[in-house]
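**Student:** no sequence for this one, just the structure:
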């Protein structure tokens, strides 16, 4: 009888790791501290709960690196992608999901698997024996964080992550707002109207920026000097970088026409994306915030169409910890000082739901293979999976290591395209064609 694989953390990475290992014939125990021990951001005890956005970002597998990662995970029969597809919401070219049914479905599938056991207990130490994967994510508990710090002999790196608010659809004034995806992206009418838009003229925008800058904000405790992840900056931080920053970011007015005033071009536009299948909830896109709750309601109700907005959830900010993976992990994602332990997900320094699940997929397969006495071929570096794992286990500069989304900057140049001899579209297509071929071959050999 083979030994069991223990996975600490039932988020995107832990859930995917468990699924992959169980499918390979290994018994798995998921140790998830929720709901016995809660966190600031989680609302339920479900596995794979989405605590920030409900989007897995672009689903374009030919021109976008995260879309390519979607493709690779689907090719590997990934649980997260399969479930996301089943609970997909209209979102133009993005893959957005109905967050609660999605998490409920992942939880049901894992609990129903005959090789998987789920326990609601907090693990606070790093075991000396057995095969373990730690996928505790950005909200690793304080006790476990201390154990990791004691083992690695270095301080855990950290940054602050922010959450965007969610609005009840019935409280939005549709005489001012309208439904439209930017540039009318999407194949169906439902997809082309996946976003709700609130326009601002110049005076409204300037007043909004003034209010953002003046609002009461959450202050960090003494000694908390971590920075922000650039892909999830609070809107106040963006506005502090310049008054036009938001107009060229989440509030850019391009690709949209206001049907209430078709001849008037908005100075800025706030977009909200559907957050559930019923269309009763919308999250404010790109509006992660560290404003205090009272200030949030006051400032966000300055947005035309949201004057009487009712919030299902206000935004917030939390500390996000990760390890210096290039220094601490080997190519198999094992902790060098304790090779019976692997790390996966955001705690390794990848950023995003998809990237976290992808590293869980690899960690689960690697751990299962080791338990079964098999050796998996090296993950091809020119795949999206390979580019990510190479980055976190040695490709990144350890002294300046920061969380990273998958992007084509992590990919090796394609022969004949180096130096930009062709356009970006051709270059990205070459990256994805090469990645798909190498990933397909790796799966066949694994």
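**Tutor:** Thanks, I have it. Bear in mind that the values here come from a model prediction, so they are computed numbers and not experimental data.
**Student:** When you work out contacts or count neighbours from here on, use the C-alpha atoms and nothing else.
**Tutor:** Noted.
**Student:** Measure how buried residue 83 is and give me the count.
**Tutor:** Here the count is done by other C-alpha atoms under 10 Å, and residue 83 has 18 residues near it.
**Student:** what sits against it?
**Tutor:** If a contact means C-alpha atoms under 8 Å, 6 or more residues apart in numbering, then residue 83 has 102, 105, 106 as its contacts.
**Student:** what's around residue 202, how many residues?
**Tutor:** Neighbour tally, residue 202, other C-alpha under 10 Å: 11.
**Student:** number of nearby residues for the closest residue to residue 96 other than its chain neighbours?
**Tutor:** Once its chain neighbours are removed from consideration, residue 96 has its nearest residue in residue 55; the separation is 4.0 Å (C-alpha to C-alpha, 6 or more residues apart in numbering). Burial measure for residue 55: 23 neighbouring residues, criterion other C-alpha under 10 Å.
**Student:** of the contacts of residue 83, closest to residue 151?
**Tutor:** When these are ranked by distance to residue 151 (C-alpha to C-alpha), residue 106 comes first, at 32.2 Å.
**Student:** Second structure for comparison follows:
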């Protein structure tokens, strides 16, 4: 099963590069150059419309800049975000002959940590920018820790504004060594460090002559070639049912399909499966997409699965393999990132919980500790979590969740909490354990 899935995913990537998609997020403190870096990637990969570039050139000239200020490509949305408008994360799209990219541009201010969590939660890779003059700051460590907590598999530290420190190898190595030492305390499986000047384009698309001492690839070369196919869990089959399809047609009387997105594993017709929480077993009769039947499905494909038996399956159920299923549990241990400005998280409070396609209510039984993301110190005397704070909690849900640990599966291990009064998303959670 597992080897077949790997072959299919890697085959798709090699046969048609357009199928290969890398999601990455930017992180870093204010004015470290995130917007300029994204603008440079868009500009140098020729991913801008002529009118977009003309507008940026005109705006740069109006401001008196002696250069085309590529940061203006994303700063329009950033200004809206920081005024409280609901565009929390700006997404940009570009492509090269080798790969497609989706960039989540997140704000650097500390009060927008929650937005950084939103951007990183689905990312394959995170770019953390550091100003070469300032070195690591609190936000650099905060964002690195959050990327580790959110299990972002690949991290790239971009030491930006190297032109302002005269391309000093010593300055670069000092920051690289300090960050590498901090990352060693975290769970960072893959780390690369690149000296760049986003403003001038050095080491962004092509190697720079200003850094003959740097032996690594340019940033885009690394982004194009970082291996992400093996990051996907192709062993544990998890298929949360989102919708039951029963066509209301006189010509189709016996069709029953279960639509959703494959969270992990590989599904094929003929596979034995079990439906949770009922425990009823069946076989996969067929798998269909919008383009017709397929021989197998793997993450993140959206498909409709048909079973050979007419059994009771509804939204919120989960299809998996016999003897390899998630925990069916109401007791949850989780790390929580609190996102609500109005009220803090306190033990005893009840919220709505959204986990895969299942919705329930959850009560916070205990706050074990609040985590200082800079020192990684655990404050076990904490009684609440405020905006952007992170802590470990124990909670109980009204109905069982079909859950894995977040480290094993980011989809079935993640959830959000919702304020039932305002319907606002107030927390993101990562399951540590079930009981």
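**Tutor:** Perfect, thanks for sending it. Given the structure is predicted, the values throughout are model-derived calculations rather than measurements.
**Student:** Post the TM-score for the overlay when you can.
**Tutor:** Comparing the chains after superposition, counting by TM-score structural alignment, normalised by the length of structure 2, produces a TM-score of 0.26; 187 aligned residues with a C-alpha RMSD of 7.2 Å.
**Student:** circling back to that earlier point, ok, the residue nearest to residue 96 of structure 1 - contacts?
**Tutor:** With contacts defined as C-alpha under 8 Å, 6+ apart, the neighbours of residue 55 of structure 1 are 94, 95, 96, 97.
**Student:** Would you mind giving the secondary structure of residue 6 of structure 2?
**Tutor:** Secondary structure assignment for residue 6 of structure 2 (DSSP: H, G, I helix; E, B strand; the rest coil): helix.
**Student:** re the thing from before, now which of the contacts of residue 83 of structure 1 would you call buried?
**Tutor:** Neighbour counting over these (16 or more other C-alpha atoms under 10 Å) leaves 102, 105, 106 as the buried ones.
**Student:** Pull out the buried residues from the host helix or strand of the first one.
**Tutor:** Yep, that's residue 102 of structure 1 we're talking about. Residue 102 of structure 1 is part of helix 99-112, with elements assigned from DSSP states H and E. Neighbour-count burial for helix 99-112 of structure 1, counted by 16+ other C-alpha under 10 Å, picks out 99, 100, 101, 102, 103, 104, 105, 106, 107, 110.
**Student:** which one among these gets closest to residue 210 of structure 1?
**Tutor:** Comparing those against residue 210 of structure 1 with C-alpha to C-alpha picks out residue 99 as the nearest, at 33.3 Å.
**Student:** Redo the contacts of residue 83 of structure 1 as TSV? Include distance to residue 354 of structure 1.
**Tutor:** Putting these into TSV (distance: C-alpha to C-alpha, whole Å) gives the following:
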residue	distance to residue 354 of structure 1
102	14
105	17
106	15
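**Student:** residue contacts, the closest residue to residue 90 of structure 2 other than its chain neighbours?
**Tutor:** By the measure of C-alpha to C-alpha, 6+ apart, the closest residue to residue 90 of structure 2 outside its immediate chain neighbours is residue 105, 5.1 Å from it. Counting by C-alpha under 8 Å, 6+ apart, residue 105 of structure 2 touches 25, 26, 27, 34, 35, 38, 74, 89, 90, 91, 92, 119.
**Student:** What about those residues, which one has the most neighbours?
**Tutor:** Neighbour counts for these peak at residue 27, which has 31 neighbours (criterion: other C-alpha under 10 Å).
**Student:** how far away is that one from residue 145 of structure 2?
**Tutor:** With the distance defined as C-alpha to C-alpha, to the nearest Å, residue 27 of structure 2 ends up 11 Å from residue 145 of structure 2.
**Student:** Check which residues of the strand or helix carrying residue 443 of structure 1 are buried.
**Tutor:** When secondary structure is defined using DSSP H and E, the element that contains residue 443 of structure 1 is helix 424-445. Residues of helix 424-445 of structure 1 classed as buried under the neighbour-count rule (16+ other C-alpha under 10 Å) are 427, 428, 430, 431, 432, 435, 436, 438, 439, 442.
**Student:** which helices and strands does it pack with?
**Tutor:** Using 3 or more C-alpha pairs under 8 Å, 6 or more residues apart in numbering; DSSP states H and E as the contact definition, the elements that helix 424-445 of structure 1 packs against are helix 65-75.
**Student:** next helix or strand past the helix it packs on?
**Tutor:** helix 79-86.
**Student:** Could you pull out the buried residues of that following helix?
**Tutor:** Of the residues in helix 79-86 of structure 1, those scored as buried under the neighbour-count criterion (16+ other C-alpha under 10 Å) are 79, 80, 81, 83, 84.
**Student:** what about the residue nearest to residue 96 of structure 1, distance to residue 206 of structure 1?
**Tutor:** When distance is defined by C-alpha to C-alpha, residue 55 of structure 1 is 29 Å away from residue 206 of structure 1.
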